[in-house]
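Engineer: structure for this input, please:
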Amino acid sequence: MSAPAGALLCGVDEAGRGPLCGPVVAAAVILDPQRPIAGLGDSKKLSAKTRERLALLIREQALAWAVAEATVEEIDRLNILHATMLAMRRAVDALALRPDEVLVDGNRCPQLSVPVRAIVKGDALEAAISAASILAKTSRDAAMLALDVCHPQYGLAAHKGYPTAAHLAALRRHGVADFYRRSFAPVRELLANPPLWVDEEGR
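Structural biologist: Prediction:
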């Protein structure tokens, strides 16, 4: 059932469920129907340059937007699903406007004080969810770039924390830093069975 005309619709999406390190980030966006933003879509299918350009427009033209996160410690304590729901709830709660309905990408909804509806592939179907997807993705990528400045040995600027072969090799070679998710299998297994010796390829 769709919201009535004139209702404030809020899109919500997250970024960073799959990486081995860093927070999971969620964004909430209420777009201005009088100021549509061309080019919105699934953030994963947009180039980094396009995402940054659209993120700037979203921040300038949306009626309200907010970005929030759940920390590595919360991910390890709650599990990634519940931490994601927590980040989404924080993002909605941080909005300057109270939405009439919240549309969430995927098939799970956080518990909110306003009506909420999950939409599978919503980031490709609903402009507000697309906008939230872009803000979440660009915000988390920025956090990974900042971590890379302090910890360049892990290659975070390239893989953004996802478990690529190069990342796993770097993790074996340099060990588990405090910003890693210890509940995630590759990290947990490495902590339980640290390599006695690794070569330059991390083997």
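
Engineer: please count neighbours and contacts with C-alpha atoms only from this point.
Structural biologist: Will do.

Engineer: which residues in this protein form helices?
Structural biologist: Using DSSP state H, the helices found in the chain span residues 48-61, 72-78, 80-93, 122-125, 127-150, 156-159, 165-174, 185-192.

Engineer: list the contacts of the last one.
Structural biologist: Applying C-alpha atoms under 8 Å, 6 or more residues apart in numbering, the external contacts of helix 185-192 come out as L20, L168, R172, V176, Y180, R181, R182.

Engineer: what about the residue lying closest to S133 once chain neighbours are set aside, how many residues nearby?
Structural biologist: Spatial nearest neighbour of S133, excluding adjacent residues (C-alpha to C-alpha, 6 or more residues apart in numbering): D13 at 5.0 Å. By other C-alpha atoms under 10 Å, 31 other residues sit near D13.

Engineer: could you also give me the structure for this second sequence? I'd like to compare it with the first:
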Amino acid sequence: MLESASMRRLCSSRFERTARHKGWQRIAGLDEAGRGSLFGPVFAAAVILNPRRRIVGLDDSKKLPSERREVLAQRIREHALAWCVAQVDASRIDAWNIYQASRQAMADAVAQLSVPPDFLLIDAMHLDLLVEQKPLIKGDARSVSIAAASILAKVARDEVMRQFDPIYPAYGLASNKGYATRAHLAALRSYGPSPLHRFSFAPVRNAVCWAAAATQEALPLPSHGDAKVAIGGLDSPPCD
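Structural biologist: Sure, this is the predicted structure:
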């Protein structure tokens, strides 16, 4: 069962230690990034931290400045036993809804880990996987494994938003990362949405100047069967 918000704790490894005390060894933390964005894919990461290689400073990615996230992401990729970042694109978000798309991105990340986990710590979700799991409300601020996943997912998604920014310069994606800032909403009203906006989200659906979207060409995104962005681990180098 999900724990109540009143049971929040500071980010620590106590959930991982409890799981190991009960016999589980390959404990993966999972989190998503971009769930509330109006543009592009939702990302998720799965991370199995090495209990013998402590990474200082892990916390909810939203609490960390971007420079600190980048440093921590590199340390996670170098020291984790295994990690994977996956994505589900905007068309599937529109077809399924953002909640199911986020769950699918998490499941894809777990499935592609180079080390199969035997226990999952998940930020406020339960996945339809045959793996023991514990959902934690505000888990990215309570579990170091979930925090690590939140950092990898956020860093990967932010990089993709920066790559899309020169393709769709009107929307300010490099700065707003696709979220509903005042400037982004104004751009939607002025130019209409791009093909990679999430049309199931009300601000996009209600945007005017729809004809402007027809003149913009979308970049190809990975299909559902190839949702992998990157995989890594101590014994498995990240894919190109």
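
Engineer: and the residue nearest to S133 of structure 1? What does it align with in structure 2?
Structural biologist: Here D13 of structure 1 is matched to D31 in structure 2, going by TM-score structural alignment.

Engineer: its match contacts I137, doesn't it?
Structural biologist: No: counting by C-alpha atoms under 8 Å, D31 of structure 2 stays clear of I137, with 11.3 Å between them.

Engineer: count of residues packed around L112 of structure 1?
Structural biologist: Counted with other C-alpha under 10 Å, the neighbours of L112 of structure 1 add up to 15.

Engineer: show me what it lines up with in structure 2.
Structural biologist: Aligning on TM-score structural alignment places L112 of structure 1 opposite L129 in structure 2.

Engineer: nearest residue to that match in space, please, no chain neighbours.
Structural biologist: That would be A107: by C-alpha to C-alpha, 6+ apart, it lies 7.6 Å from L129 of structure 2.

Engineer: could you do A62 of structure 1 as well?
Structural biologist: L31 (4.4 Å).

Engineer: how about the one you found, what's its partner in structure 2?
Structural biologist: In structure 2, L31 of structure 1 lands on L49 (TM-score structural alignment).

Engineer: report back the residue of structure 2 that's furthest from centre.
Structural biologist: A211 (31.3 Å; C-alpha atoms, centre = their mean).

Engineer: contacting residues for that one?
Structural biologist: G192.

Engineer: the match of L31 of structure 1: what's it in contact with?
Structural biologist: By C-alpha under 8 Å, 6+ apart, the neighbours of L49 of structure 2 are I27, A28, I76, H79, A80, L81, A82, S145.

Engineer: who wins for most neighbours among these?
Structural biologist: Result: S145 is most packed of the contacts of L49 of structure 2 (other C-alpha under 10 Å), 34 neighbours.

Engineer: that residue -> structure 1?
Structural biologist: Match for S145 of structure 2 (TM-score structural alignment): A128.

Engineer: what sits against its match?
Structural biologist: Per C-alpha under 8 Å, 6+ apart, neighbours of A128 of structure 1: L9, C10, G11, V12, V29, I30, L31.

Engineer: grab the nearest non-local neighbour of the fifth one.
Structural biologist: Yep, that's V29 of structure 1 we're talking about. Nearest one to V29 of structure 1, counting by C-alpha to C-alpha, 6+ apart, is W65 at 4.3 Å.
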